[in-house]
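Student: Provided below for reference: sequence and predicted model.
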Amino acid sequence: MRVLILEDDPWIADLLKQIVLSLRPGARVDCQVRVADAISAWQREPAQLVIADWNLPDGSGTLLLQAVRSQDRDVALVMITARADRNSVLEVRPLGINAFISKPFQVPKVLDCLRSLLPEDDGPHVAAANDEDFLHHLGALPDEEIDLPLRDELFQQLRDTTAAPSTLEQLGEHWQQDPAVQARLIAAANSSLYNSTGQPCVSLPDAVRRLGSATALNLIQGLALRPAASLQDADLRTLGQNLLQAQLYLQHRVDALAKACQLDPTPLHSAALLQRMGELAVLQQAQIWRNRGLPLSEEQVQQALRQYSGELASRLKADWRLPIGLRELIGACYGLAPGNTRREPILMRLASAELQSADSQEVQRLRRLAGLS
């Protein structure tokens, strides 16, 4: 089964893709950002469901739906739109659109909508088993498949269909201390669609302001729809919890140091939560690997963490285009760039050195650089 999505916002397109795959794991999902490219994709290979945004930079999504209807009167069509007036609906009535999704949409409602429109899978989706080495798998991993797992508490809350949250407030504080949420919202807020000023976004509060609470909640809920969205195996979960605890300790320490220096701690909070993103990415891949029924020992997991955490972290930062300033703060946890005189990176390095029981001479030197001696 094939699904074609036309949406110029890559984060919303990815969310829609995850919704489709959560309902039909065997589906092939093709996301396009331009009307002409979407029409060409349809002509090359028709789909069983077409989802199109109404207003796009290069034209109207109705052009794609018209092209589809000229060849197929039965395929299900879904229109995403911020329009709610009667005239707009009447305008596209001849196209026989099966459903309208109003922006900003709610993920549970989109799930219900698409569940009834998606045809059944041709057969059970079984990942091809292979005996390739896990380390080789990590080395060949495409950028778009590298991601971070959710904290289990947040994952369970998001997947509780009896009480699906409709506001960020209903999620409590779990989402604010989740590295996957932090990375996804900051990355989205720095994309061209949400960053009209060109100023980098380096903190979660700023990201939510730019995205709007409805879009932020949608992106968070989308994280729970991914395969291996959280770490389920006991050994992997324990490793993930230990990493998170270390990140929260670091966050607490940089908060105290920033206040002592009368600096804004929010960028440092983000850097502290994202410091171990490479390790978390490895753990999620380990969970996916095991979910496919492939063997992976705890010793192999440890070897993968040592060998690939740094590489996956670098690839995530580049693929998500995290701001240079935020990358520098994360990097400062491991060492200061030569000639650095900025206090924020110095505080990140100082907090890390203190928590790692680093040589007291280094700690004292860093405290002098930070003006705290």
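Tutor: On my side now, so go ahead. Residues are numbered from 1 along each chain as shown.
Student: Could you use CA atoms for every contact and neighbour count after this?
Tutor: Noted.
Student: For the stretch 1-150 of the chain, which segments count as helices?
Tutor: 10-23, 35-44, 62-69, 86-91, 107-117, 134-139 (DSSP state H, counting those that start in this stretch).
Student: Quick one: those as a markdown table, columns for mean neighbour count and distance to Gln364 too.
Tutor: Below are these laid out as a markdown table (neighbours: other CA atoms under 10 Å; distance: least, CA to CA, whole Å):
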| stretch | mean neighbour count | distance to Gln364 |
| --- | --- | --- |
| helix 10-23 | 20 | 44 |
| helix 35-44 | 17 | 59 |
| helix 62-69 | 19 | 64 |
| helix 86-91 | 10 | 67 |
| helix 107-117 | 15 | 51 |
| helix 134-139 | 15 | 39 |
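Student: ok, and here's another one to check against it:
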Amino acid sequence: MTELIPAPAVLVAAADSWSRELLGQLVLNVRCDADVQYVGDGPQAIEALRQQPFALALVEQELPLADGLDVLRAARQMRRGEAFILISSRADAASVRAALPLAPTAYLIKPFNAENLRQRLQKLLLVPGQEVVCDLPSMNPQTSLQDFLRTARDSTDGAPLMDGVELAARRCLNAEECVLADLENEFGRDPQITACLIAAANSAAQHVGMSCQTLAQALARLGLTQALNLALGVSLQRAAQLDEPLLKQSAEQFWDLSQRCADSAQTLALALGADAPRCYTAGLLHCLGELALLRSLQDWCNGGGELDEDEIEGCLRELGAGFGSALRARWRLPLELRELIAAAYGVSAGVFSREALILNLAASAVRMPQEQRGELLESKAARMLGLKSAQRRLLEAL
């Protein structure tokens, strides 16, 4: 292997954007100074290798147009000797034998253990005893908060994580026995992980049959290890945890609001014979925009910006909904789920499903004092649902 340069260039090639993000985050967790280049097909990977030397190439075998084995073959023909990790879903002996003459540094079988790969990357990208410290990115002092947030809205990584998600992912990855039900319990109250796993399960590389609209459906499609890998990758992103006390305090309020809305929507759905898991999911995700905005404000602070409580409240009031709409669209969450989330903010003219009316009632209930919840019985959503006496009492008690 060639000697590693101080700030190594690393090529990540994977067809699925969520897989690329995971691999890139594992690299950056080990070497925050790495120059990571991302490509989505075989010819792009081969061209990138021709353009410059890389310290490491992380390449999935299942690439469009030219597969990972073709990329490995091209890399070896260039005789640069970079480390090359081939990641494949093919575990049969013939596939492994086909790769061995090309001397990959490692041949990993999907689903691989992300924590084990991270430790392998440490050996490849760091010399013993070496530590790499990276300064947080600074901002142009001329950039206004509004300009910063307008840019952040279209590129945000989503919401911050509730405490304990990274530890839970590492613990489950290393546990001898862990089942999907354990993951649903660990991650089912975190809006970011729930949204990310649903989005990943509906990505082009995973999509088969009906769309996934709940965490349980996403976990079943992704499988135990891949879901854990993605959760760990999300937890390693910059600003995944909030440091500023005012921002964390505000996030805790939105986490609480999300959970109460999810629980209330689920309770109403069960009472009305509606789709309770979908209602729970939509309730949990309906504050995703406000939470994503708080994470962007953490980036603002990390870059040297300052905030006070009034500015935070103003940004949330004016921009939170826009952050949520942009994020749900960019992640391509199922349209039916997006429409259900939107119902939490209002219903106007048109035909609405029972689930949408339930979301509207649940979101309204958790935002008003309990003594005023009787007013919801006269709302448009309640009238359209035709609540019976027991259901009306339930709504007042939410």
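Tutor: Noted; the coordinates are in hand. Keep in mind it's a predicted model, so treat the numbers as computed, not measured.
Student: Quick check: which of the helices of the stretch 1-150 of structure 1 is nearest to Gln177 of structure 1?
Tutor: Ranking the helices of the stretch 1-150 of structure 1 by distance to Gln177 of structure 1, with CA to CA as the measure, places helix 10-23 first at 20.9 Å.
Student: Which part of structure 2 matches the closest one?
Tutor: Under TM-score structural alignment, the match for helix 10-23 of structure 1 in structure 2 covers residues 17-30.
Student: Give me the mean deviation of that stretch from structure 1.
Tutor: Its match in structure 1 and stretch 17-30 of structure 2 itself, once the structures are fitted together, sit a mean 0.9 Å apart by mean CA distance after the TM-score superposition for structure 1.
Student: So what's the gap between that stretch and the chain middle?
Tutor: 12 Å (CA atoms, centre = their mean, to the nearest Å).
Student: what sits up against it?
Tutor: 12-14, 34, 36, 38, 40, 58, 114, 117-118, 121-122, 125-126, 200, 203, 229-230, 233-234, 236-237 (CA atoms under 8 Å, 6 or more residues apart in numbering).
Student: can you pull out the helices in the stretch 251-398 of structure 2?
Tutor: Using DSSP H, counting those that start in this stretch, the helices found in the stretch 251-398 of structure 2 span residues 276-285, 288-302, 309-330, 335-343, 354-367, 380-385, 389-397.
Student: Structure 1: matching residues for the fourth one?
Tutor: Helix 335-343 of structure 2 corresponds to residues 324-332 in structure 1, going by TM-score structural alignment.
Student: Now that stretch: buried residues?
Tutor: Residues 325-332 are the ones in stretch 324-332 of structure 1 that count as buried (16 or more other CA atoms under 10 Å).
Student: how close does that stretch sit to structure 2?
Tutor: Superposing on structure 2 places stretch 324-332 of structure 1 at an average distance of 1.1 Å from its equivalents, by mean CA distance after the TM-score superposition for structure 1.
Student: Closest one of the buried residues of stretch 324-332 of structure 1 to Ile97 of structure 1?
Tutor: For Ile97 of structure 1, the nearest member of those is Leu326. The distance, counting by CA to CA, is 44.0 Å.
Student: State the number of residues packed around Leu95 of structure 1.
Tutor: As a burial measure, Leu95 of structure 1 scores 17 neighbours (other CA atoms under 10 Å).
Student: hmm, back to that, next, format the helices of the stretch 1-150 of structure 1 as a markdown table and append distance to Tyr249 of structure 1.
Tutor: Rendered in a markdown table, the data for the helices of the stretch 1-150 of structure 1 read as follows (distance: least, CA to CA, whole Å):
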| stretch | distance to Tyr249 of structure 1 |
| --- | --- |
| helix 10-23 | 31 |
| helix 35-44 | 47 |
| helix 62-69 | 51 |
| helix 86-91 | 53 |
| helix 107-117 | 33 |
| helix 134-139 | 29 |
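Student: Out of those, which gets nearest to Asp160 of structure 1?
Tutor: Comparing these against Asp160 of structure 1 with CA to CA, the closest turns out to be helix 107-117 (10.9 Å).
Student: relative to helix 10-23, how tilted is that closest one?
Tutor: Relative orientation of helix 107-117 of structure 1 with respect to helix 10-23: 50 degrees, computed using axes from the mean of the first three to the mean of the last three CA atoms, to 10 degrees.
Student: corresponding residue for Pro191 of structure 2 in structure 1?
Tutor: Following TM-score structural alignment, the counterpart assigned to Pro191 of structure 2 within structure 1 is Pro179.
Student: which residues sit in contact with that match?
Tutor: With CA under 8 Å, 6+ apart, Pro179 of structure 1 has these contacts: 148, 150, 273-274, 277.
Student: now Val33 of structure 1
Tutor: If a contact means CA under 8 Å, 6+ apart, then Val33 of structure 1 has 6-10 as its contacts.
Student: Need the counterpart of Ala269 of structure 2 in structure 1.
Tutor: Taking TM-score structural alignment as the criterion, the aligned counterpart of Ala269 of structure 2 in structure 1 is Ala258.
Student: Now do Thr341 of structure 1 against Cys201 of structure 1, distance only.
Tutor: 22 Å (CA to CA, to the nearest Å).
Student: who's more crowded, the two?
Tutor: Shown here are Thr341 of structure 1 and Cys201; by other CA under 10 Å, Cys201 has more neighbours (23 against 12).
Student: Excluding sequence neighbours, find me the nearest residue to the more buried one.
Tutor: Closest residue to Cys201 of structure 1 apart from its sequence neighbours, by CA to CA, 6 or more residues apart in numbering: Asn190 at 5.9 Å.
Student: which position in structure 2 aligns with that neighbour?
Tutor: Across the alignment, which pairs residues by TM-score structural alignment, Asn190 of structure 1 is matched by Asn202 of structure 2.
Student: How about the contacts made by its match?
Tutor: 211-212, 218, 332-334.
Student: can you do 10 Å?
Tutor: By CA atoms under 10 Å, 6 or more residues apart in numbering, the contact set of Asn202 of structure 2 is 196, 208-213, 218, 221-222, 331-334.
Student: what do you get for Asp143 of structure 1?
Tutor: The neighbours of Asp143 of structure 1, taking CA under 10 Å, 6+ apart as the test, are 312, 315-316, 318-320.
Student: do the same with Phe148 of structure 2
Tutor: Under the criterion of CA under 10 Å, 6+ apart, the neighbours of Phe148 of structure 2 are 139-140, 296-297, 299-300.
Student: got it, and Trp300 of structure 2?
Tutor: So, once contact is read as CA under 10 Å, 6+ apart, Trp300 of structure 2 ends up touching 137-139, 145, 148-149, 152, 294, 306-307.
Student: Distance of Pro160 of structure 2 relative to Ala342 of structure 2?
Tutor: Taking CA to CA, one finds Pro160 of structure 2 at 21 Å from Ala342 of structure 2.
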